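Engineer: Quick one, structure for this:
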Amino acid sequence: PTHDPTIVSHKKVSHVKLESIRNAKNQEVPLYALPRPPVANFKPEKNQQSKSFSQSVFAHHGANDIQEQFEPTFVKLDKQVLRFQGYFKESVVESRLENYRMRKVTIFYFLEDKSIMITEPKQTNSGTPQGAFLKRQMVLKPDGSQQPFMPQDFRVGLDIGIYGRSIRIYDADQYTREFFKNIGQEQPEATQAPIDNFQTSQIPIPPKKDNEMKEYLEKELGGGKVASQKQFLDNDRKVLRFYSKSEGLQFIVHYYLADDTIEIRENHYSNDGRDSFPLYLRRQKLPEK
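Structural biologist: Take a look at the predicted model:
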C-alpha cells in the first residue's frame, strides 16, 4: 500500500501521482488512437475551462471538439487486444509420413501492459500437446535491447522471434487492421499458410466406387436393383405388347419399360398339336445383336 489506511487525510492527489502509483515499474505506456473508443456523454455546459488536464493534453482522436473525461491509461486500453494469425515450422523425427509440421498459432497482443499470449488451436490426432502455447507475459525482443515488443513490430508477412521460435505472421483480424490504419500503418493483405503432409492426410478422401463390383456382389447375394430408379418409378407396370409370327407359330412379345426386359409367350389355340408351355422365353434382357 502507498499510504496508511488508519490515517484519515482529505488531501487531494493529482491524477499524475495516481498514474505513477499504479505503474510501479515506471514503464511508459503510449496512448494509442483506438479505432473504437468508449463513448462519454457530458453536459452541454462543460466548457474549455472545466476540462481536466488529460482532456487538454490527450485530445480525442475521433473529433477534436468532443469533450472527453479523464481516464487512466490502463483503463483506456483495457480489453484492447490485437490478434494475429501465424505459423512456425517444427521438425518431426522418427516418422515415415512427414519430416516437418506447420503449426498454426494465434498471437494476442494486449495494449494495456504490452503483454503477449499465444495459443494453438487443437487438432484431432495431432500427437502434440496443443492449447496454451505461451501464457500472457511481457516478451523482450531477441536483439538484446531489453525492450518489449511494440505493436509496430507485428506485420503481416514478417517473421518475429519469440523464445527461439521464428513465427511467420500471415493474417490479422478486422479490429487489428482498423487499429493500424488509425495510426497510419496499414497491414498488408493476408497470405496463405502452407499445408504439410499431416494436414493433407486429414482431408477425407471419398471411397472409389466400383459399380461393376457392387453389382456383382449384389447379384451373388441374390439382390440387385434397377440401374435407374427414376426409370423404374416412372414406367413401372407399363408394358408394350407385340404380336408376331414365325414358321407358322404365333407369339406374343412383352417389352417392360421399367427395366428394358423382354418376355416371349407362345400363343396356343385348341387342337394345335403342341405342348402348352407357358413361356417361350422368360423375362430377361436381350443384346441388340
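Engineer: Only C-alpha atoms from now on, for both contacts and neighbour counts.
Structural biologist: Noted.
Engineer: Next, work out how far apart the residue lying closest to residue 140 once chain neighbours are set aside and residue 23 are.
Structural biologist: Distance criterion CA to CA, 6 or more residues apart in numbering; nearest residue to residue 140, sequence neighbours excluded, is residue 148 at 4.1 Å. Distance of residue 148 to residue 23, given as CA to CA, to the nearest Å: 16 Å.
Engineer: next one: residue 16
Structural biologist: For residue 16, the distance to residue 23 - CA to CA - is 11 Å.
Engineer: same thing with residue 187?
Structural biologist: Distance from residue 187 to residue 23, counting by CA to CA: 31 Å.
Engineer: what does residue 229 give?
Structural biologist: Relative to residue 23, and taking CA to CA, residue 229 is found at 77 Å.
Engineer: So for the two, which sits in the more crowded spot?
Structural biologist: Remark: of residue 229 and residue 23, residue 23 carries more neighbours, 15 against 11, as counted by other CA atoms under 10 Å.
Engineer: OK, contacts around the residue nearest the centre of the chain?
Structural biologist: Compute the mean C-alpha point of the chain, and by CA atoms, centre = their mean the closest residue is residue 121, 10.6 Å away. For residue 121, the contact set (CA atoms under 8 Å, 6 or more residues apart in numbering) comprises 104, 105, 106, 130, 131.
Engineer: cutoff 6 Å now
Structural biologist: residue 131 (CA atoms under 6 Å, 6 or more residues apart in numbering).
Engineer: That one and residue 173: what is the separation?
Structural biologist: Relative to residue 173, residue 121 is positioned 16 Å away (CA to CA).
Engineer: go on, residue 190?
Structural biologist: Distance from residue 190 to residue 173, counting by CA to CA: 10 Å.
Engineer: for residue 273, same thing?
Structural biologist: 93 Å.
Engineer: who's more crowded, these two?
Structural biologist: Using other CA under 10 Å, the more surrounded residue of residue 273 and residue 173 is residue 173, with 12 against 8.
Engineer: Now the second one, please; I'll put the structures next to each other:
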Amino acid sequence: MKPLRPYERFDTLRQFLEHDKHVLRFYGVWDDTENMFGDVRELVLHYFLADDTIEIKEVTPMNSGRDAVPLFLNRQKLPKYAPVGLYQPGTITSRTVLNVFGGLVGNKGRFILDNCKTGAVHQEFYKDCDLRIGSVINVWGRRIVLCDCDEFTKEYYRTKYGVKDFIPVPYKAPPPPKVEKQIPPYNGFGSEEDSLCSCTGLLPKPPQKDFKKFMEKDRQGLESNILRFLAQFITTDPIDKERKFIISYFLSDDTISVFEPPQRNTGILGGKFLERLRVPKPGQELFKSEMSEYYMAQDLYIGAKVCFHGHVFLVVDADEYSFNYMEKHANEASCAFQSLFGL
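Structural biologist: The predicted model follows:
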C-alpha cells in the first residue's frame, strides 16, 4: 500500500493576483551616530503586498562621500528577531522531509512530508500590520524608525485597518541658513557688467546683451528707434545758458549720447559733448557691489531735468519721430505722453 502523503497547500497565487504591483512605501531613518564616523541616514522601505517581502533603499545626498549602493537591503522576508549566528543548511525550510523506509535516495527509499514540522525553526516575519508611522523595526540588528509614508500607503491602512492618524515624525534636519552671495565692488575698469563677469569664473566672459531687445529696437529701414531731445544747461552763466544740446537715446541698448550743434559768434566749438554710453543717475556711490541705476526712456520727456556726469540739462523739445513714438508707446513713456497732451 502507498501511504498518504500529507502535502500542505500554500495558497500564494490568490495573494499574488490580488496585490501584484501593490507596494507600500515608508520613509525612515537609521541613527548610526553611536558608531565612529556614523551619521543619520535616510531610507525608503518598500513592502510588497504580493509576497510580504521588504526591500530598503538608501537616499544618498549629494556630496556625502558615500558610494551610491543600489539597495540597503535586498528584497526578502524580514525576520523580526535577528538570529545570533548562521543557520546550518536545511535548518530553515518550509517543509520537513521524513525518511520512513529504506536507505539512500535511489535505493527504493520512501519519504513523506512532516505536517507537524518537527525540528523546523519557526521564524516570525514582519507583516503589513507591523508597519506604522513612528514604529521601530529591526533590520538585522539596525533600528530603523518609520517616519512617513506615501498617499497609497495611507489609503491602504485607512481602508484595511481603519487607521486615521498619519502624523509624520520629523526626521529631516532643518536646512542650513542660506549664505548670501557677496558680489565684489566695482573695480573701475570697464563697465559694471564687465567687472561682475570677471568675478563669476576663472575665465572672464563678456557680458551677455539683450539680443531680443536689440533685434526689436535696432534701426529697421526708416525706423531709427532713436529718441532725440533738445536740451539746454541749467546754470546762471549767461554764456552757457545760450548753449543748445541734442540728447539722443538709443532704444536698442539704452545708451545716451549728447551732441552740441555749432553756433556762430558764440566762441564755443560745437561737436560731440558726451560719448555714447549708459549714463548712471546722480547720487549713487561709484565703487559698490550693487548695480547702478541708469537713465531709461521714461526719464526723458519735455520738462525733465537730467544730470549727466555733473552737467544738469533741461529738456525743452523733441523731434517729430520722438513725438510719434511716445504717442504710440504711451505705456513706456507715460510722463512724456502726459506732458505733450496735458493729461
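Engineer: Can you calculate the TM-score here?
Structural biologist: After superposition, the two chains reach a TM-score of 0.53 (TM-score structural alignment, normalised by the length of the first structure), with 216 aligned residues with a CA RMSD of 5.0 Å.
Engineer: Residue in the second structure paired with the residue nearest to residue 140 of the first structure?
Structural biologist: In the second structure, residue 148 of the first structure lines up with residue 125, judged by TM-score structural alignment.
Engineer: for residue 182 of the first structure, same thing?
Structural biologist: Aligned partner of residue 182 of the first structure by TM-score structural alignment: residue 159.
Engineer: and its match, that's in a strand?
Structural biologist: No - per DSSP: H, G, I helix; E, B strand; the rest coil, residue 159 of the second structure lies outside any strand segment and is helix.
Engineer: neighbours of it, just the number please.
Structural biologist: Residue 159 of the second structure has 11 neighbours, counted by other CA under 10 Å.
Engineer: how much space is there between it and residue 15 of the second structure?
Structural biologist: 17 Å.
Engineer: Show me where the stretch 151-289 of the first structure has its strands.
Structural biologist: Here the stretch 151-289 of the first structure has its strands, by DSSP state E, counting those that start in this stretch, at 159-162, 165-172, 239-246, 249-256, 261-266, 281-284.
Engineer: Distance to residue 56 of the first structure added to those strands, as JSON lines?
Structural biologist: Output for the strands of the stretch 151-289 of the first structure, formatted as JSON lines (distance: least, CA to CA, whole Å):
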{"stretch": "strand 159-162", "distance to residue 56 of the first structure": "37"}
{"stretch": "strand 165-172", "distance to residue 56 of the first structure": "34"}
{"stretch": "strand 239-246", "distance to residue 56 of the first structure": "95"}
{"stretch": "strand 249-256", "distance to residue 56 of the first structure": "94"}
{"stretch": "strand 261-266", "distance to residue 56 of the first structure": "94"}
{"stretch": "strand 281-284", "distance to residue 56 of the first structure": "97"}
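Engineer: Relative to the whole chain's centre, how far out is stretch 70-81 of the second structure?
Structural biologist: Offset of stretch 70-81 of the second structure from its chain centre (CA atoms, centre = their mean, to the nearest Å): 33 Å.
Engineer: In that stretch, which residues are buried?
Structural biologist: Of the residues in stretch 70-81 of the second structure, 77, 78, 79, 80 count as buried by neighbour count, 16 or more other CA atoms under 10 Å.
Engineer: Contacts only, for the aligned residue in the second structure for residue 109 of the first structure.
Structural biologist: Taking TM-score structural alignment, the alignment pairs residue 109 of the first structure with residue 47 from the second structure. Listed by CA under 6 Å, 6+ apart, the contact set of residue 47 of the second structure reads 23, 24, 53, 54.
Engineer: Excluding covalently adjacent residues, which one is nearest to the last one?
Structural biologist: Right, residue 54 of the second structure. That would be residue 47: by CA to CA, 6+ apart, it lies 4.7 Å from residue 54 of the second structure.
Engineer: one step back: enumerate every residue touching the residue nearest to residue 140 of the first structure.
Structural biologist: Residue 148 of the first structure neighbours (CA under 6 Å, 6+ apart): 139, 140, 141.
Engineer: between these, which is closest to residue 283 of the first structure?
Structural biologist: Distances from residue 283 of the first structure to those, taken as CA to CA, are shortest for residue 139 (82.7 Å).
Engineer: In the second structure, what residue corresponds to the closest one?
Structural biologist: In the second structure, residue 139 of the first structure lands on residue 78 (TM-score structural alignment).
Engineer: any idea how far its match lies from residue 60 of the second structure?
Structural biologist: In terms of CA to CA, residue 78 of the second structure sits 23 Å off from residue 60 of the second structure.
Engineer: Equivalent analysis for residue 172 of the second structure, please.
Structural biologist: As judged by CA to CA, residue 172 of the second structure and residue 60 of the second structure stand 13 Å apart.
Engineer: who has more neighbours, these two?
Structural biologist: Taking neighbours as other CA under 10 Å, residue 172 of the second structure and residue 60 compare with residue 60 leading, 15 against 12.
Engineer: any idea how far that one lies from residue 180 of the second structure?
Structural biologist: For residue 60 of the second structure, the distance to residue 180 of the second structure - CA to CA - is 26 Å.
Engineer: cool, residue 277 of the second structure as well?
Structural biologist: Noted for residue 277 of the second structure: a distance of 31 Å to residue 180 of the second structure, by CA to CA.
Engineer: between those two, which one's more packed in?
Structural biologist: Legend: neighbour count by other CA under 10 Å for residue 277 of the second structure and residue 180, higher for residue 277 (15 against 6).
Engineer: list the contacts for the more buried one?
Structural biologist: Counting by CA under 6 Å, 6+ apart, residue 277 of the second structure has contacts 255, 256.
Engineer: rerun that using 8 Å as the cut-off
Structural biologist: Per CA under 8 Å, 6+ apart, neighbours of residue 277 of the second structure: 255, 256, 257.
Engineer: If any of these are buried, give me the ChimeraX selection for them.
Structural biologist: Buried members of the contacts of residue 277 of the second structure can be picked out in ChimeraX with the line below, counting by 16+ other CA under 10 Å:
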select :255,256,257
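Engineer: Need the counterpart of residue 230 of the second structure in the first structure.
Structural biologist: Looks like residue 230 of the second structure aligns to residue 241 there (TM-score structural alignment).
Engineer: give the contact list for its match.
Structural biologist: 252, 253, 254, 255.
Engineer: That one and residue 287 of the first structure, how far apart?
Structural biologist: Distance from residue 241 of the first structure to residue 287 of the first structure, counting by CA to CA: 19 Å.
Engineer: what's the mean distance for whatever helix or strand residue 101 of the first structure lives in versus the second structure?
Structural biologist: Applying DSSP states H and E as the criterion places residue 101 of the first structure in strand 100-110. Mean deviation of strand 100-110 of the first structure relative to the second structure after superposition (mean CA distance after the TM-score superposition for the first structure): 2.5 Å.
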